[in-house]
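# only geometry, no sequence info:
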């Protein structure tokens, strides 16, 4: 969860809060949008891999899957692309065989906030490997696989799921989710991401790019 991507996400939400003057929206959400944004920024500050699998982590994990979360090291290839975990697995499987395991990476801010980010890792025989890297430099992540009855692959679940542990903070999350739904952010296709995102080798050499790039800023091939 890179600092640049957090700032870009916060800026997009700030613009939405400023521009959203729809009285129906304001009446349907008890929290003022700007206030919710300010509180949300404190929730997502210092997001990192949970230090341990606490009962609160398990509480959230059970809302995602019937599988048990586990830690896994990041072992990217030099060509692995940032924020392209599903494609990284596809390309790795072309070389080594195996198949993807879909699920979520879990990020937390202590015991006040946690979120799930859609993710994929590689499975071959009895081996599991995370062939992607984290733009913030973390080398160890917490992953929970999808329930065994989930079908549909990587797109079978939302890209991000947020969770807070108090009623007020859950209200903050609900307001932020509503803001995002009111003005959804255009997403790059898999091919666009593969074309523009840095490889792990480039990232090691200092190249940086936010995880979310406005589609209108993308150039041609």
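Good, I have the coordinates. If you're wondering where the values come from, they're calculated on a predicted model, not measured in any experiment.
# contacts and neighbour counts: CA atoms only from here.
Noted.
# So what's the residue count around residue 168?
Using other Cα atoms under 10 Å, residue 168 has 11 neighbouring residues.
# Could you look up the SS state of it?
helix (DSSP: H, G, I helix; E, B strand; the rest coil).
# Now the most centrally placed residue in the chain: closest residue in space that isn't a chain neighbour?
Nearest to the mean C-alpha position of the chain, counting by Cα atoms, centre = their mean, stands residue 117 at 3.0 Å. Leaving aside its chain neighbours, residue 117 sits nearest to residue 160 (4.7 Å; criterion: Cα to Cα, 6 or more residues apart in numbering).
# Please compare the first structure with the one that follows:
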């Protein structure tokens, strides 16, 4: 697993979050709801609201691959009637808490896909190049609709992807080897 819930809310986490939305992230306990499914956070949160009241809290799950990069994923959790936040979506890797950045402006709309937001760890040139290429790839692919849904891609865009992908894969492998990391990260 590359990205995970950040261990602490340090200055680097706060700096990344400031590029995503105003506010301060907070840890939220993961307590999977009845019949909740991995990756269906908005449906899971809506089901929790239907069962127990409250509302869906919209925002971003914050992930970190320490020393490499951050990722913000559009996310919804349950705000119970007493105001307590609970992440009712089971995590793919079994995390027991989520770092959640509230963003009331990021309301879920099934007709509007919100791409993940990446940011390189400061001082990691390999991660900076990787993130730049990942953003470029995402801009091309996201123009075709929701990820995972088959769409015909134009030959021009396929050529752009073909030009980017080898270097992107090479950089990912370098990140796996720990290249570009600052000492102590």
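Looks like it came in fine. These numbers come from a predicted model, not from an experiment.
# Fetch the TM-score of the aligned pair.
Taking TM-score structural alignment, normalised by the length of structure 2 as the basis, the two superposed chains have a TM-score of 0.69; 144 aligned residues with a Cα RMSD of 2.2 Å.
# returning to what we had before: would you check how far apart the residue nearest to residue 117 of structure 1 and residue 89 of structure 1 are?
Distance of residue 160 of structure 1 to residue 89 of structure 1, given as Cα to Cα, to the nearest Å: 19 Å.
# Could you check which of these two has the larger neighbour count?
Legend: neighbour count by other Cα under 10 Å for residue 160 of structure 1 and residue 89, higher for residue 89 (25 against 13).
# which residues touch the more buried one?
99, 100, 120, 121, 122, 131 (Cα atoms under 8 Å, 6 or more residues apart in numbering).
# got a list of what the counterpart of residue 134 of structure 2 in structure 1 touches?
Following TM-score structural alignment, the counterpart assigned to residue 134 of structure 2 within structure 1 is residue 176. Contacts for residue 176 of structure 1 (Cα under 8 Å, 6+ apart) come out as 13, 33, 36, 37, 40.
# Which positions within the helix or strand containing residue 176 of structure 1 qualify as buried?
Assigned by DSSP states H and E, residue 176 of structure 1 belongs to helix 167-182. Under the neighbour-count criterion of 16 or more other Cα atoms under 10 Å, helix 167-182 of structure 1 has 169, 171, 172, 173, 174, 175, 176, 178, 179 buried.
# Reformat those residues as a markdown table; add distance to residue 191 of structure 1.
As requested, the buried residues of helix 167-182 of structure 1 are exported to a markdown table (distance: Cα to Cα, whole Å):
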| residue | distance to residue 191 of structure 1 |
| --- | --- |
| 169 | 36 |
| 171 | 36 |
| 172 | 34 |
| 173 | 31 |
| 174 | 32 |
| 175 | 32 |
| 176 | 29 |
| 178 | 29 |
| 179 | 28 |
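# Report the two of the residues you listed separated the most.
169 and 179 (15.4 Å; Cα to Cα).
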